[in-house]
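S.K.: Kindly return the folded structure for what I paste below:
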Amino acid sequence: MRTKFLALCLVLATSIVACKKSEVATDTSTSELPVDTVYTSPQSRNLNLIYFVPNDLDTLPAYERRLSELMLWTQNYMKEEMLRNGYPNKTFGMFADLAINRVKIITIRGTKPKSGYAYSGGAGNVQAEINAYFTANPTEKTSEHTLVILPRYEFKPDGTPSGGPFYGLGKWCFALDYEGMDIKNLGKSDIEGNRFSVWFGGLVHELGHGLNLPHNCQKVSENSTLGMALMWAGNGTLGKSKTFLTAADCAILNVNQIFNSDSKAYYGAVNARVTKIHADYSASKAAIVLSGRFTSNTKVNSVVYYNDPNVNNEGVGVNKDYNAVTWESKAIGTDSFYVEMPIADFKYKDGSPYELRLKLVHENGTVSENSYAYQFVNALPVLDFSTKAEISKAGWTIAAFSSQESAAAATRVIDNDLSTGWHSQWSVAPVASYPHFITVDIGAQKILDGFTILNGDRRAVKNVDILTSIDGINFSLATNLQIPKLGSIQAFAFQGPLTFRYFKILAKSSWDGEQFAQFAEIGLYKN
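M.R.: Here you go, the predicted structure:
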């Protein structure tokens, strides 16, 4: 369905007046705007919109009109998607003069030629010069979110434009302008329209990244009803066919700094973690059912669930997560969550391993993450990451260790504090190398079924042996494992119940290939 352009009419209940056009770093010799143009916004924090021009290029014709109309369309598009997901009157702040349909674009001429701002590696140079501008003009930066648009550097033989950086970097994002970047091409299916959809859709997709959104795709059932998720392949459909923001996207945007008009601080550090999780497949509901509890020192508004399949060993994580299918639920009270995820909405059920990234969306815009591994077998999910009831660590002591940092001692892996942990010796020569080990005395013989571990965020251990002993001298191998690099407590069962007093974790390799090792906590459980 062709999407029509709607000029966004904001009710300026609390107007913030921006600088006049003549007061910002704009190429006034080519600007078509009157010098008394005044930009306003109802929000105190707004998108920093930069047109950055290498010194061997010039601005492209009518860029202020073309980009203004497209940014106003985008602002309204996100407003409509937020409303559809239950967040009325929410979109990103942006300075505009709606009487003439223009938005505030700060034009900055770079000190280097386009070769200094290449696609690969050039973003840092762009950022450095924009930051220098903001330092000299501090009132021009009104938020942490910046969209940088660069004019195209050239055209390929087939007419495709090409140029500098075009991606997201944290709260920065980069896009390309070319002569056909014009709202008149919105919805067209000819060559020019298809090209426009890719580049304009790409701009809005990268803006999503700059607004804190990771990749994710539509559920199977949403293909026919909602179309293409913007943060999947919406850069090929936006304006031509149905393209939408997922519920997970909107939950994250709801707490975005420039989607809100309050004055509180955003993106501060939080101390949060999932403390209990129960994962099960309900045959009657034909769904994965997750429930659990969390602790947080900052209010959690929503919980979002990214199910990222590792199809054909493509990997998981950034730029390998386009096919992550997502759900969203509201926090229950101050510490709980519950969600049902029908497996009919999963495209991949062929045995590919999955990473479930469970994210707590805090009211200050910070998103904290916990990860869990599972897979589909015979088209059904196998979920073995539910929290185990660990035995008490009262009376536990460290019997031996290979090395430690004084500020990250071995005792920290049994202190019941998930924010502390052990690190192998690195600050004093000789630096300890693999293998590393820690031996724990649990104080008395017990019959136990498995152990738990919270791996390190950095220097995470990979291949480990777990050994047990009655006397602390003679040890037997209980199991050898590969510990996934996940930000959650993981449980591993022994092959059967074991009787022991001492257990040793022997780390033989790391995920990053370095000789350093760390993990935060270990425990034991009985079924």
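S.K.: can we go C-alpha only for contacts and neighbour counts from here?
M.R.: Noted.
S.K.: From Leu67, how far out is Asn185?
M.R.: Using Cα to Cα, to the nearest Å, Asn185 is found at 13 Å from Leu67.
S.K.: same thing with Lys349?
M.R.: Taking Cα to Cα, one finds Lys349 at 42 Å from Leu67.
S.K.: For the comparison step, fold the sequence that follows:
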Amino acid sequence: MNLDAKNLGIGGDIGWKATVWIGGMIHELGHGLNASHNRMNKTLAPTLGTALMGSGNSTYGISTTSLTSSTAATFNNSQVFSSVTRSDWYASASAEIISLSSSFTNNTIIISGKFTANKPVNDIVVWHDREPFGGNNDYDAVQWATKIIGQDSFRFECPLADFYDLTGNYEMRIGFMHINGVRTTIRYAYNFNNNIPDLSKVVTYKLLPTTGWSIVGSDSNEPGSTASNVLDMNRSTVWHTPWSSTQTPQPHFFSVNMGDLRTIKGLAFRNRDNLNGAMKDVNIYSSANGTSWTLIKTAQLTKVSGSWINVDLNASISTRYLKIESTSSWGDFFYSHLADFGAY
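M.R.: This is a model prediction of the structure:
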């Protein structure tokens, strides 16, 4: 009885149950098609109502309930809604942001960048999610979708008028919708100060090539997860200190020979998706000979996955050897891990 569509919107206990059951079922079907939770942008809510993938399971059939642009972009690349026959639906696919810049102009967050992908991308979406680790499960993430510019570029304009809260910490997620239904998501952290977004960490620099670089030392590693993995620019391979057998405490380190004298102004770190034990507080050392080390920077790495975490040095330096020492990890684990390392 509660699943009878004729009960939608009639009011009372029966109508409410019909909305919860039918709206909830459609909401969960959306997840089955890779749609994420999100919220209708503030300026669109008066006409488009509640986002189905937000709280739409409690409004469907009672008040206006709609798909957001990011949900529509997800469905646009879903096998269920496609008229194309493919043999690689939902097979492995990946994308990388090779450059990203951000700015705040005319009360609008502007994000633009370039990317590469091993399978073509039809649509790109961005979510701005307040306090992503605070238990809200993305229901309050406002979002935008766009098409590719040319072959490898994108641009988003996100007016603050569409945000509901201009305080606290945010996670910005950029999602690349591959033509075979897979989504690659890359995350950046930022925050608001006095209602103004601090976008200083929402950037991806062009990194120095790591060809010819080598690991010349590390304190320990889990079998199969050696420090050399941080130089392969492959986020699926990681350096991981022991966790399954011998448990060595912090600090942990690895050191790199860049093959020649390099002038650098910053270092870049990239995590795997599982952030338990990701490097948190780090000491950065340089050396001319790989034996005598000078501390040049202490930093705290952001707890974020997918994007590069940039650490600007106090001044540009010329050096050949670098040592990264992890003194604590997110979650206060005894181990450390890192997927990729670079310099700019």
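S.K.: TM-score them against each other, please.
M.R.: The TM-score (TM-score structural alignment, normalised by the length of the second structure) is 0.89; 339 aligned residues with a Cα RMSD of 2.5 Å.
S.K.: Now do the helices in the second structure.
M.R.: Taking DSSP state H as the test, the helices found in the second structure are 12-18, 24-32, 45-48, 69-76.
S.K.: What's the match for Ser424 of the first structure in the second structure?
M.R.: Mapped onto the second structure by TM-score structural alignment, Ser424 of the first structure lines up with Thr241.
S.K.: do the same with Lys359 of the first structure
M.R.: Under TM-score structural alignment, Lys359 of the first structure pairs with Gly175 in the second structure.
S.K.: Against Cys158 of the second structure, how distant is that match?
M.R.: For Gly175 of the second structure, the distance to Cys158 of the second structure - Cα to Cα - is 15 Å.
S.K.: likewise Pro249 of the second structure?
M.R.: 44 Å.
S.K.: Of the two, which one has the most company?
M.R.: Cys158 (21 against 14; other Cα atoms under 10 Å).
S.K.: what residues are up against the closest residue in space to Glu325 of the second structure that isn't next to it in sequence?
M.R.: Leaving aside its sequence neighbours, Glu325 of the second structure sits nearest to Phe253 (Cα to Cα, 6 or more residues apart in numbering; 4.2 Å). By Cα atoms under 8 Å, 6 or more residues apart in numbering, the contact list for Phe253 of the second structure reads 217-219, 323-326.
S.K.: So what does Phe253 of the second structure match up with in the first structure?
M.R.: Aligned partner of Phe253 of the second structure by TM-score structural alignment: Phe437.
S.K.: now Gly61 of the second structure
M.R.: Here Gly61 of the second structure is matched to Gly239 in the first structure, going by TM-score structural alignment.
S.K.: before we move on, what about Pro197 of the second structure?
M.R.: So, by TM-score structural alignment, Pro197 of the second structure is matched to Pro381.
S.K.: where does that match sit relative to Ile183 of the first structure, distance-wise?
M.R.: Counting by Cα to Cα, the gap from Pro381 of the first structure to Ile183 of the first structure is 45 Å.
S.K.: residue ranges of the helices in the stretch 51-200 of the first structure, please?
M.R.: 63-84, 123-136, 191-210 (DSSP state H, counting those that start in this stretch).
S.K.: ok, now how distant is Ser83 of the second structure from Ala35 of the second structure?
M.R.: From Ser83 of the second structure to Ala35 of the second structure the distance is 19 Å (Cα to Cα).
S.K.: which outside residues touch stretch 395-403 of the first structure?
M.R.: 410-411, 414, 424-425, 432, 436-443.
S.K.: at 10 Å what do you get?
M.R.: 409-415, 422-426, 431-444, 472, 501-506 (Cα atoms under 10 Å, 6 or more residues apart in numbering).
S.K.: Give me the buried subset of those residues.
M.R.: 409-415, 422-426, 432-442, 472, 501-506 (16 or more other Cα atoms under 10 Å).
S.K.: Not counting its neighbours along the chain, what's nearest the residue positioned nearest the centre of the second structure?
M.R.: With distances taken as Cα atoms, centre = their mean, Arg187 lies nearest the centre of the second structure, 1.7 Å away. Spatially, and ignoring its direct neighbours in sequence, Arg187 of the second structure is nearest to Arg173 (4.4 Å; Cα to Cα, 6+ apart).
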